[in-house]
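Trainee: structure for the following, please:
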Amino acid sequence: MVFTVRMPPVADRPSPADPPDLFDRLAEIGAAEAGPGHAPQVLYERHGVLVVRVGDVVVKAHQANRDGGPLLERRMRVADTLPGLLLPSLGPPRDVDGRVVTLWPYGEPVTPDPDALPWEDGARLLARLHSTPPPEDVPGWGRPERVARQVAKLDGDTAAEREIRRAFGTLPAWLRGGANGRPRPPHGDRRALLHGDWHMGQMVRVQGTWRLIDVEDLGAGDPAWDLARPAALYSAGVLAHSDWSRFLGAYRAFQGPAVPAEGDPWEVLDIPARTLVVQIAATCVQSARKDDRPLDGTEQALVDTCTRISSVGSPA
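Mentor: Have a look, this model is predicted:
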């Protein structure tokens, strides 16, 4: 649910949650780039993001509260210099009726079949990305602070919310907003180029080759955070041991620097994995409440993992 790709159904019109004119504007932009004869389709609509495909062109309207200025342009320029790893854009970001919009070539997404997920390809891309010296002007990666924002949105007192808050309390102070609220990178001065929000939905295949997409969080930081989501889901029992072994083994085989080549990888993955468990669990509780439904099995497993975290952890 959180890692294997659950894509919304393709549609030829936006859902009622989006202003119809935004869909029309993206479709118009895509048609101008792709040429006539292609019916626009909604590929993705979630969390304030709308993605429309027109032929071989994808037009993305970014979240209204995400940085869409110089930082995004710098990240996109870095991606354009690594076309073998990251999908290059079709031009700089543009402003469309107050929304940041970017254009990309269409790529085939990862199949949602859990038995056909390209773990080795994902590991290879990340290992190569992490081994690429980050350009001097690439922004720093600050996403770890997102866990504090997600937990702060829990405004109820359900059992799940209490367990998440307890687990959050075991995270280091710099993640919880301590140390003057400024995140600091763990593990000394480890500085690599990382994707910043990696999961299987961040990969597409173009002309038979897998590429990374969505560069809003691309930056310099500790590469262990790119392994945090699968590590979190594995620790929660959501990701099968065989899949985790394939991914971690391939990452090490491709000499990825995020974990030691041998020995215990959890020395560097423990804090990122715990953080993502808490963050994803908080997101799941919010989604379930919004949809007025109980937690599903995967979501409950993440909350249960928060219980285990709080039972053995201590504030750092």
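
Trainee: alpha carbons only for contacts and neighbour counts from here, please
Mentor: OK.

Trainee: residues touching the residue nearest to residue 240 when sequence neighbours are not counted, list them.
Mentor: Leaving aside its chain neighbours, residue 240 sits nearest to residue 234 (6.5 Å; criterion: C-alpha to C-alpha, 6 or more residues apart in numbering). Contact analysis of residue 234 by C-alpha atoms under 8 Å, 6 or more residues apart in numbering lists 240-241, 244.

Trainee: for residue 21, pull up the helix or strand it's in.
Mentor: Per DSSP states H and E, residue 21 falls inside helix 20-34.

Trainee: what are the boundaries of the helices in the stretch 101-250 of the chain?
Mentor: For the stretch 101-250 of the chain, the helices defined by DSSP state H, counting those that start in this stretch occupy 119-130, 146-152, 159-168, 173-176, 228-235, 241-253.

Trainee: just name the most buried of the ones you listed.
Mentor: Each of the helices of the stretch 101-250 of the chain was given a mean neighbour count from mean count of other C-alpha atoms under 10 Å, and the largest, a mean of 24, is that of helix 228-235.

Trainee: relative to helix 241-253, how tilted is it?
Mentor: Here helix 228-235 runs at 140 degrees with respect to helix 241-253, directions being taken by axes from the mean of the first three to the mean of the last three C-alpha atoms, to 10 degrees.

Trainee: quick one: distance of helix 228-235 to the chain centre.
Mentor: The gap between where helix 228-235 is centred and where its chain is centred comes out at 13 Å by C-alpha atoms, centre = their mean, to the nearest Å.

Trainee: now do stretch 24-43
Mentor: Using C-alpha atoms, centre = their mean, the distance between the centre of stretch 24-43 and that of its chain works out at 26 Å.

Trainee: next, find the distance separating residue 228 from residue 48.
Mentor: As judged by C-alpha to C-alpha, to the nearest Å, residue 228 and residue 48 stand 24 Å apart.

Trainee: now swap in residue 79 and tell me
Mentor: Distance check for residue 79 against residue 48: by C-alpha to C-alpha, it reads 23 Å.

Trainee: I'd like the structure of this one too, to check against the first:
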Amino acid sequence: MTALLPALTAQARLRARHSDDCACSDPHGVLADRPDATVVRHAQVVAKAHAPGTPELTLTARLAAAAHPDLADTLLAPLSPRPDRLHDRLVTLWPHGTPVDRDDPDAAPWEAVAALLARLHRTPPTRFQAALPPMRGPEKAARAVARMRAAAPHPAASPVERAWAVLPPWARDEAPYPGPAHLCHGDLHLGQLVRAPEGRWLLIDIDDLGTGNPAWDLARPAAWYACGLLLPEEWTSFLNAYRAAGGPAVPADGADPWPALDVPARALTVQTAALAIAKAVAGERALDEVEETLVDACRRMAAVPPDLAPTCAK
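Mentor: Presented below is the predicted three-dimensional model:
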């Protein structure tokens, strides 16, 4: 990581100078520095080093999808059509966008993200020249459970394991999704949204982009709402905007959306709870109030099979 960071910064600076004659005083800095991603900014250019072992063909197919004209109003387009390689890591370049203000949760653009998701889900995967892989939502949920298991034993792990066990195999990344495959983001949350210089909101982060169940992209806000972590009016605004934009993940006629959202929302709840437990063990700390809420939700979910009404749905 020590050698990668300055090389990545230099690449962002070089691209910025070629594109707009930036000055050394322009905004720059490290946006993220984790084992799975290192992201830096110089002026209006962002450079991202993807996770070690990322397949080049897969990432290139995802880049091509993000650059496709059909998604110009949905996904932030990359600055280069193919990844570069630095210190054995694949690197992509992007224009800088303004993220959602974390200090102003009341201004969260739920309607905007819902409309973006609907457009993404309505785009036929066959539009793209290179075939896209399955979206990585279930894979990330399975990795979170594996990370919890690798941590020291924790008393909260048992209800999370039970909630995980009652999910169908496709949601645990043990089988392909059996339904119609739509284009999906794969890891939707408000951190995956930026405002472009011209003012429109766009989705970012294509690492999990692919085909699968579009309800997975609605699962995190659905789980938050069901567990009391998202206000009912915010959930309603999000869901209504998604339906108004023609999103295919839930019935368009106002019918109960939970039969479609139940399994993905449960899987995202398990994923979030499992990661919370793993981080609590690593930090040698107790679970906080929100993390306890997620574990309690897993306890209730484990008691009712997912083909019944969600136990924590409002």
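
Trainee: related to what we said a few turns ago, which of the contacts of residue 234 of the first structure map to contacts in the second structure?
Mentor: With contacts defined as both residues aligned by TM-score structural alignment, their matches' C-alpha atoms under 8 Å, 240-241, 244 are the ones among the contacts of residue 234 of the first structure whose aligned partners also touch in the second structure.

Trainee: hmm, back to that, map the residue nearest to residue 240 of the first structure onto the second structure.
Mentor: Alignment of residue 234 of the first structure against the second structure is given by TM-score structural alignment, with residue 225 as its counterpart.

Trainee: what of residue 79 of the first structure?
Mentor: Taking TM-score structural alignment as the alignment basis, one finds that residue 79 of the first structure is matched in the second structure by residue 66.

Trainee: what's the local residue count around the closest residue to that match other than its chain neighbours?
Mentor: Among residues not flanking residue 66 of the second structure along the chain, residue 77 sits closest, at 5.3 Å (C-alpha to C-alpha, 6+ apart). When counting by other C-alpha atoms under 10 Å, one arrives at 23 neighbours for residue 77 of the second structure.

Trainee: residue 287 of the second structure now?
Mentor: As a burial measure, the neighbour count of residue 287 of the second structure was computed by other C-alpha under 10 Å and equals 17.

Trainee: pretty sure it is touching residue 276, no?
Mentor: Yes. Counting by C-alpha atoms under 8 Å, a contact exists between residue 287 of the second structure and residue 276, whose distance comes to 7.4 Å.

Trainee: so what sits against both of the two?
Mentor: Counting by C-alpha under 8 Å, 6+ apart, residue 287 of the second structure and residue 276 have no contacts in common.

Trainee: please say which position in the first structure residue 94 of the second structure maps to.
Mentor: So, by TM-score structural alignment, residue 94 of the second structure is matched to residue 104.

Trainee: ok, residue 295 of the second structure - contacts?
Mentor: 156, 159-160, 270, 273.

Trainee: 6 Å instead?
Mentor: By C-alpha atoms under 6 Å, 6 or more residues apart in numbering, the contact set of residue 295 of the second structure is residue 273.

Trainee: give the equivalent position in the first structure for it.
Mentor: Checking TM-score structural alignment: residue 295 of the second structure goes with residue 303.

Trainee: where's its match, which helix or strand?
Mentor: Under the criterion of DSSP H and E, residue 303 of the first structure resides in helix 297-312.

Trainee: tilt between that helix and helix 228-235?
Mentor: Using the same axes, to 10 degrees, one finds that helix 297-312 of the first structure and helix 228-235 are set 90 degrees apart in direction.

Trainee: between helix 297-312 of the first structure and helix 159-168, how big is the angle?
Mentor: Inter-element angle recorded for helix 297-312 of the first structure and helix 159-168: 50 degrees (by the same axes, to 10 degrees).

Trainee: give the buried residues for helix 297-312 of the first structure.
Mentor: In terms of neighbour count (16 or more other C-alpha atoms under 10 Å), helix 297-312 of the first structure has its buried residues at 298-307, 309-310.

Trainee: average offset between that helix and the second structure?
Mentor: On the superposed models, the aligned residues of the second structure are on average 0.9 Å from helix 297-312 of the first structure, with distances taken as mean C-alpha distance after the TM-score superposition for the first structure.

Trainee: for the counterpart of residue 43 of the first structure in the second structure, helix, strand, or coil?
Mentor: For residue 43 of the first structure, the equivalent position in the second structure is taken to be residue 31, counting by TM-score structural alignment. What DSSP: H, G, I helix; E, B strand; the rest coil gives for residue 31 of the second structure is strand.

Trainee: touching, residue 31 of the second structure and residue 38? I think so.
Mentor: No. Counting by C-alpha atoms under 6 Å, residue 31 of the second structure stays clear of residue 38, with 7.7 Å between them.

Trainee: between the two, tell me which one has more neighbours.
Mentor: Each of residue 31 of the second structure and residue 38 has its neighbours counted (other C-alpha under 10 Å); residue 38 has more, 21 against 12.

Trainee: thank you, goodbye.
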